[in-house]
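1. Just a sequence and a predicted model for now, questions to come.
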Amino acid sequence: MTPRQRLLCALRAEAVDRVPVIIPGGMMAGSLYALLQQKSVSYPDLHTRATVMAGYARLLQETCELDNYGVPFCMTIEAEDFGARIDLGDPLKEPRVAHYPAATLDAVLAREPVPCRRHEITLEAIYRLAGSTVPVIGNVIGPISLLTSLADPAIVYRALATDGMKIAATLDHLTRHIAFFAEEQIKAGAEVIVLADPGASGEIIGGEYFKTLAAPAINQIIRAVRGRGIPAVLHICGNIMALAGALAPIPWDALSVDSVVSLKKLKPFFPGRALMGNVSTHLLAVSGHDRITRAAIHAAEVSAILAPACGLSTTTLPENIRSMVRAAQGAARKLTIRPAADG
């Protein structure tokens, strides 16, 4: 099977020759220091030039033997669209918001997004990558995480408890732009969209606020993506077991989970639906082939797609990512996965 066939079949719950292995981009950026140094990829050009962004995506895929291209390599583009000042960092430190553009929720509501230069560069990079046997994964930030990139999180979390209606209106405002960016990525050639919302973890905002405020906004974005005929992957950080009831009605095609989650315990909550992950990023950063392979084989017993459990450390070695691929190949032999027909 080609990487494209493998990933799309896995997302459709169809037979595959082995579990696909991906680094989606976005929160799981894959901007590996060793790879940047080895090939002299200019920084911060992989965030600011479409040719370099696309070229690094190809380099990462080829070196690590992944089943995807994934761009962009950060979670800050939508925040920049809303006027946030971004520190692009360095090869060891990924981009981050350097200054919140709003002091209140009303100020967030008053801001109209204007696509920044990196917004357009991402779309151009997707266009350059699209059309091969390797699928392009586009990435968008989740609504809670975007809100806490535009205003001090303390203001946001206080308002969750005191002004739910204002939070809901603000999230709706942000959600429209996130869905718009996702749809633009699809038009440019993205075949899968990953929505990552680490700020919506139940351990941060609580299960009730997730159910009543975060989940409806996430649902709106996922439905917009799937309405374009494109599969959507949702990532929520932390232990999501208590959120299963709120996550079930959202029509994601795969749910990406953190390493603290037991996939075997989570699986019964979502019968017939794909789970993704959840190889520890700490393990990927500090361990060697044997431990990573064992963890990845264990994850592949349940996961439809193998991937890092959360944001990758920039110091992760490419050979450690390849260990996940070797694990997927070994799991296929162990589990006697049968290949699907080409198509």
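-> Done, it's in. All values reported here derive from a predicted model rather than from experimental measurement.
2. drop to CA atoms for contacts and neighbour counts, all remaining ones
-> Fine.
3. now the strands for the protein?
-> 69-71, 85-87, 96-99, 136-141, 192-196, 232-236, 254-257, 274-276 (DSSP state E).
4. which one of those lies closest to residue 180?
-> Between residue 180 and the strands of the chain, the shortest gap by CA to CA is with strand 136-141, which sits at 10.0 Å.
5. Now do that closest one against strand 192-196, angle only.
-> 20 degrees (axes from the mean of the first three to the mean of the last three CA atoms, to 10 degrees).
6. Strand 136-141 - contacts with which helices or strands?
-> Strand 136-141 sits against strand 69-71, helix 117-129, helix 164-188, strand 192-196, with contacts defined as 3 or more CA pairs under 8 Å, 6 or more residues apart in numbering; DSSP states H and E.
7. and the comparison structure, right after this:
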Amino acid sequence: MTSLERILSVFQGKTPDRIPVVPIIGQTAARLNGMRISEELRSPETLADSRIACRERFQYDGVYVSAETWVTAEAMGAPVQYSEDAPVQGTTPLLADKKQIDRLIPADPACDGRLPLLVKALEIAVRRAQDQFAVIGNFDQSPFSLACALRGINQVMLDVYDNPVFIKKLLDICTETVIRYARAMAEAGAHILNTGDSPAMLLGPENYQKFALPYQQQVFDELQPYDIPTTLHICGNTTKLLDLMSQSHAHSLELDAGVDLVAARSRLSEHITIIGNIDPVGVLLHGRPQDVSASVKSLCEHASQLGRFILASGCTLAPDTPPENIQAMVTAAQSAQTM
């Protein structure tokens, strides 16, 4: 099987020749390739080359085309700060004054911010992959997370209680931006589409149902005609939210290190693919290669109980993750028994 066939077979409910393995490598790729983060983002070609070079070095099954979590917010006008060798960060909230929402419009992935760069990089990566490995388009962020970036997370959490009409208006605009960006990635040829909604973790189940889930569903429903596997990621221990996350209409859930995957499977539909969840900090960043191998082996021993399963890091790898630990993760996964 090619790496792409291996991953897609899991989404299709088939048995691959071995467990697919995908360390979630975002801007860590720049460091691994001896360049600054700002250098990796200087052109679509550089970004695609960097991600593919990491895949060729470690031989895992899929590459993420992504930046940090401010791409869509910046495209909608949020002020951000650039650094030479650190991820872009937001500065002051664009919507500190809620009256500014009357000027807010959805971003256009053809011309706004860095969206065109990311879409073009994905297109290049897909072309160079030649269907040998999976190219994962990361259209961060999901609507609620984008709203938090534009308004400020603390203010949004207050607005949920004090001004829900305003928040829902903001979420409608954010949802349109997310859909446009995701569609652009789908049309650029992405094999898999991925998004994150980590601030939604703070809502709790009741408010998650009101302010996160309906907008996630809108996004994933709009992507159904493309017939591309979709993935939802929320950082942290999302055990209490699993039932709701499974209703997002995503085909798979990326689960972080705090979630017991076997217990999670018992609460999820057999049609949902589980992706995860080697600890990206305690094991992959701070552990030794033998610690990584042991963690991978332990998880792979439960593969038959997990059903549709792709081995991955629980979240994006830190920039200083030792390359020998990435290699240990991939090697241990590739030597595990077939699912």
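-> Ah, there it is. These numbers were taken from a predicted model, which means no experiment stands behind them.
8. about what we covered before: just say which of the helices and strands packed on strand 136-141 of structure 1 is most tucked in.
-> Per residue and on average, the most neighbours among those fall to strand 69-71, with a mean of 31 (mean count of other CA atoms under 10 Å).
9. quick revisit: between the helices and strands packed on strand 136-141 of structure 1, which one is nearest to residue 272 of structure 1?
-> Nearest to residue 272 of structure 1, of these and by CA to CA, is strand 192-196 at 19.4 Å.
10. What is the burial count for whatever residue of structure 1 lines up with residue 62 of structure 2?
-> Using TM-score structural alignment, the partner of residue 62 of structure 2 in structure 1 is residue 68. By other CA atoms under 10 Å, 28 other residues sit near residue 68 of structure 1.
11. so how far is residue 108 of structure 1 from residue 68 of structure 1?
-> Separation of residue 68 of structure 1 from residue 108 of structure 1 (CA to CA, to the nearest Å): 35 Å.
12. before we move on, back to that, show me the contacts for the match of residue 62 of structure 2.
-> 3-4, 7, 21-24, 61, 134-137 (CA atoms under 8 Å, 6 or more residues apart in numbering).
13. Redo the residues you listed as TSV? Include neighbour count.
-> Output for these, formatted as TSV (neighbours: other CA atoms under 10 Å):
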residue	neighbour count
3	20
4	20
7	27
21	31
22	28
23	26
24	27
61	19
134	21
135	24
136	31
137	29
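14. Between those, which sits nearest residue 286 of structure 1?
-> Closest to residue 286 of structure 1, out of all of the contacts of residue 68 of structure 1 and judged by CA to CA, is residue 23, at 17.6 Å.
15. before we move on, the earlier item: which stretch among the helices and strands packed on strand 136-141 of structure 1 comes nearest residue 145 of structure 1?
-> Among these, the nearest to residue 145 of structure 1 by CA to CA is strand 192-196 (8.4 Å).
16. how about that closest one, which residues of structure 2 does it hit?
-> With TM-score structural alignment as the criterion, strand 192-196 of structure 1 aligns to 192-196.
17. now swap in stretch 217-233 of structure 1 and tell me
-> Using TM-score structural alignment, the partner range for stretch 217-233 of structure 1 is residues 215-231.
18. May I see the buried residues of the matching stretch?
-> 215-220, 223, 228-231 (16 or more other CA atoms under 10 Å).
19. repeat for stretch 88-106 of structure 1
-> Residues 88, 91, 94-97, 100-102, 105 are the ones in stretch 88-106 of structure 1 that count as buried (16+ other CA under 10 Å).
20. Can you give me the separation between residue 67 of structure 1 and residue 321 of structure 1?
-> Residue 67 of structure 1 is 12 Å from residue 321 of structure 1, by CA to CA.
21. One more: residue 45 of structure 1?
-> From residue 45 of structure 1 to residue 321 of structure 1 the distance is 23 Å (CA to CA).
22. For these two, indicate the residue with more neighbours.
-> Neighbour count, other CA under 10 Å: between residue 45 of structure 1 and residue 321, residue 321 has more, with 26 against 14.
23. what does that one align to in structure 2?
-> Using TM-score structural alignment, residue 321 of structure 1 lines up with residue 326 in structure 2.
24. Spit out the contact partners of its match.
-> Listed by CA under 8 Å, 6+ apart, the contact partners of residue 326 of structure 2 are 23, 58, 284.
25. Turn these into CSV, including distance to residue 255 of structure 2.
-> Converted to CSV, these look like this (distance: CA to CA, whole Å):
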residue, distance to residue 255 of structure 2
23, 13
58, 22
284, 16
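26. what about structure 1, which of those residues hold up?
-> Contacts conserved in structure 1 for those, counting by both residues aligned by TM-score structural alignment, their matches' CA atoms under 8 Å: 58, 284.
27. now, which of the contacts of residue 326 of structure 2 lie within helices?
-> Counting by DSSP state H, these place residue 58 in helices.
28. what's the neighbour count on residue 291 of structure 1?
-> With other CA under 10 Å as criterion, residue 291 of structure 1 counts 14.
29. any idea how far it lies from residue 23 of structure 1?
-> For residue 291 of structure 1, the distance to residue 23 of structure 1 - CA to CA - is 19 Å.
30. Distance of residue 126 of structure 2 relative to residue 191 of structure 2?
-> 8 Å.
31. any common contacting residues for these two?
-> residue 135.
32. out of the helices and strands packed on strand 136-141 of structure 1, nearest to residue 275 of structure 1?
-> strand 192-196 (13.1 Å).
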